[in-house]
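Colleague: just a sequence and a predicted model for now, questions to come.
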Amino acid sequence: MVTMIAAAAENNALGKDNDLVWHLPDDFKRFKKLTTGHPIIMGRKTYESFPSPLPNRKHIIITRQENYKACEKCVVVKSLEEALEIAKEDEQPFIIGGGEIYKQALPFTDKIELTRVHGSFEADAFFPELNLANWELTAEEFHAKDEKHNYAFTYLTYMKKK
């Protein structure tokens, strides 16, 4: 089951200048809990936005750059299809971005773990528009703005309709 995981604003903004435009500690914890032990598939710019590779996850990085060098344990591939082939031994590989990778991965995705950040933001990377006729909302959990979170957000879990 290929799972896409993202935090996107109400206008589908993901980030700007290769960084997030919000800081949600509880969402980082959820991301870690869900993805640990599974391959994470990402574009080169998403990989480069990390201060260091994320522990206990196989990093599969998609890039068109020839001879791209990533961390020792990282796998560098040229296409989403190649990334999915490498990750297929795992029961739940995660697509973690960025915007272009999400768009390419949508047809291959079975489940979406979306953190909807309540607000609109200026961005240069966006989550693809979902055709909700193709997806069933199976879980929803609202979190209010608080001292650690400058924005309210909702965890949404979608399953692709058969």
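Modeller: The structure has been received and is ready for your questions.

Colleague: C-alpha only now, for contacts and for neighbours.
Modeller: Fine.

Colleague: which other residues reach stretch 93-103?
Modeller: Under the criterion C-alpha atoms under 8 Å, 6 or more residues apart in numbering, residues 1-6, 14, 35, 38-43, 45-46, 80, 84, 87, 105, 125-128 lie in contact with stretch 93-103.

Colleague: same thing with stretch 125-143?
Modeller: 6, 8, 12-16, 98-100, 102-103, 152-161.

Colleague: just the buried ones from those residues?
Modeller: For those, a burial check counting by 16 or more other C-alpha atoms under 10 Å picks out 6, 8, 12-15, 98-99, 102, 153-160.

Colleague: so which residue is dead centre in this structure?
Modeller: The central residue of the chain, meaning the one whose C-alpha is nearest the mean C-alpha position (C-alpha atoms, centre = their mean), is I96 at 2.6 Å.

Colleague: I'd assumed that residue was in a strand, is it?
Modeller: Yes: under DSSP: H, G, I helix; E, B strand; the rest coil, I96 falls within a strand.

Colleague: roughly how far does it sit from R57?
Modeller: Separation of I96 from R57 (C-alpha to C-alpha, to the nearest Å) stands at 12 Å.

Colleague: and for those two, which residues touch both?
Modeller: With C-alpha under 8 Å, 6+ apart, I96 and R57 have common neighbours I40.

Colleague: buried ones in the biggest helix by length in the chain?
Modeller: What stands out as the longest helix in the chain, according to DSSP state H, is helix 25-35. By neighbour count on 16+ other C-alpha under 10 Å, the buried set for helix 25-35 is 27, 31, 35.

Colleague: with distance to V76 added, can I get those in TSV?
Modeller: Converted to TSV, those look like this (distance: C-alpha to C-alpha, whole Å):
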residue	distance to V76
D27	27
F31	22
T35	19
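
Colleague: put this next to the previous one:
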Amino acid sequence: MELVQIAAIGKRNELGKNNALIWHLKEDMKFFRRMTKGHTIVMGRKTFESLPGMLPKRHHIIITRDLSYSKEGIEIFHSIEDFIESYKEKKEEVFVIGGGQIYSQLLPYSSHLYLTEIDHEFDADVFYPEFNREDYYCNVLTDFEEDGIHYRHIEYIKK
């Protein structure tokens, strides 16, 4: 498995507030769909519950400590270790889509990060984990301004 993280973050690594995104940038949503479509996506339970429903054309995995949690059509793991063990031999890209704890716990296993870096500070209660950018090669993929907000899609590849 190649573990890839995809997230949109503000200047202070803001991710969301009250279990919701804190921005709605059309081009960023298109980027997310294009990158994850046809792939497996892994997330925490709260992130899944914040979605409008199942994301089309993606295999969903939820990691939750709630041993009684189940959802039809979704693969459930109750620990990061169980997920890693089950997927380590698979030959596919798996996209980590949130939330903050899942990003943090899976960061050491992730070979790529696709971060939408938004040039704005937001009021947030969930943050993307700090990471040393020196440990990655960096490619700026796009540069946008939308609704007066400047942002870039950046690919980080672990050295």
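Modeller: Received it, and whenever you're ready, just let me know what you need. Since the structure is predicted, the reported quantities are computational estimates derived from the model, not experimental observations.

Colleague: follow-up on the earlier one: what about the buried ones among the contacts of stretch 125-143 of structure 1, which are in strands?
Modeller: Taking DSSP state E, the ones among those that sit in strands are 6, 8, 13-15, 153-160.

Colleague: all strands for structure 1, in order.
Modeller: Using DSSP E, strands in structure 1 cover 3-9, 13-15, 40-43, 59-62, 75-77, 94-97, 111-117, 125-126, 135-143, 153-160.

Colleague: closest one to P51 of structure 1 among those strands?
Modeller: Closest approach to P51 of structure 1 among those (C-alpha to C-alpha): strand 59-62, 13.8 Å.

Colleague: now that closest one on structure 2. Mean distance?
Modeller: Comparing strand 59-62 of structure 1 with its match in structure 2 after superposition yields a mean distance of 0.5 Å (mean C-alpha distance after the TM-score superposition for structure 1).

Colleague: so what's P56 of structure 2 closest to, chain neighbours aside?
Modeller: The spatially closest residue to P56 of structure 2, leaving aside those adjacent along the chain, is K37, at 7.5 Å (C-alpha to C-alpha, 6 or more residues apart in numbering).

Colleague: who's in contact with that neighbour?
Modeller: With C-alpha under 8 Å, 6+ apart, K37 of structure 2 has these contacts: 56-58.

Colleague: so what's L106 of structure 2 up against?
Modeller: So L106 of structure 2 contacts 80, 96 (C-alpha under 8 Å, 6+ apart).

Colleague: can you rerun that using 10 Å?
Modeller: 3-5, 80-81, 84, 96, 98 (C-alpha atoms under 10 Å, 6 or more residues apart in numbering).

Colleague: could you do K16 of structure 1 as well?
Modeller: K16 of structure 1 neighbours (C-alpha under 10 Å, 6+ apart): 121-126.

Colleague: give me the buried subset of those residues.
Modeller: By 16+ other C-alpha under 10 Å, these give 121, 123, 125-126 as buried.

Colleague: could you dump those residues to TSV with distance to A133 of structure 1?
Modeller: As requested, the buried ones among the contacts of K16 of structure 1 are exported to TSV (distance: C-alpha to C-alpha, whole Å):
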residue	distance to A133 of structure 1
F121	26
A123	26
A125	24
F126	20
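
Colleague: quick check, nearest of the residues you listed to N67 of structure 1?
Modeller: Taking the buried ones among the contacts of K16 of structure 1 together and measuring to N67 of structure 1 by C-alpha to C-alpha, the closest member is A125, at 25.2 Å.

Colleague: what's the closest non-adjacent residue to the counterpart of K160 of structure 1 in structure 2?
Modeller: In structure 2, the residue matched to K160 of structure 1 (TM-score structural alignment) is K158. The spatial neighbour of K158 of structure 2 that comes closest, neighbours along the chain excluded (C-alpha to C-alpha, 6+ apart), is Y136 at 4.3 Å.

Colleague: do you know how far that neighbour is from G73 of structure 2?
Modeller: Counting by C-alpha to C-alpha, the gap from Y136 of structure 2 to G73 of structure 2 is 35 Å.

Colleague: more neighbours, the two?
Modeller: Taking other C-alpha atoms under 10 Å, Y136 of structure 2 and G73 do not tie; Y136 has more neighbours (16 against 10).

Colleague: roughly how far does that one sit from E14 of structure 2?
Modeller: 20 Å.

Colleague: re the thing from before, going through the contacts of stretch 93-103 of structure 1, which ones are buried?
Modeller: Buried among the contacts of stretch 93-103 of structure 1 (16+ other C-alpha under 10 Å): 2-6, 14, 35, 38-43, 45-46, 80, 84, 87, 105, 125-128.
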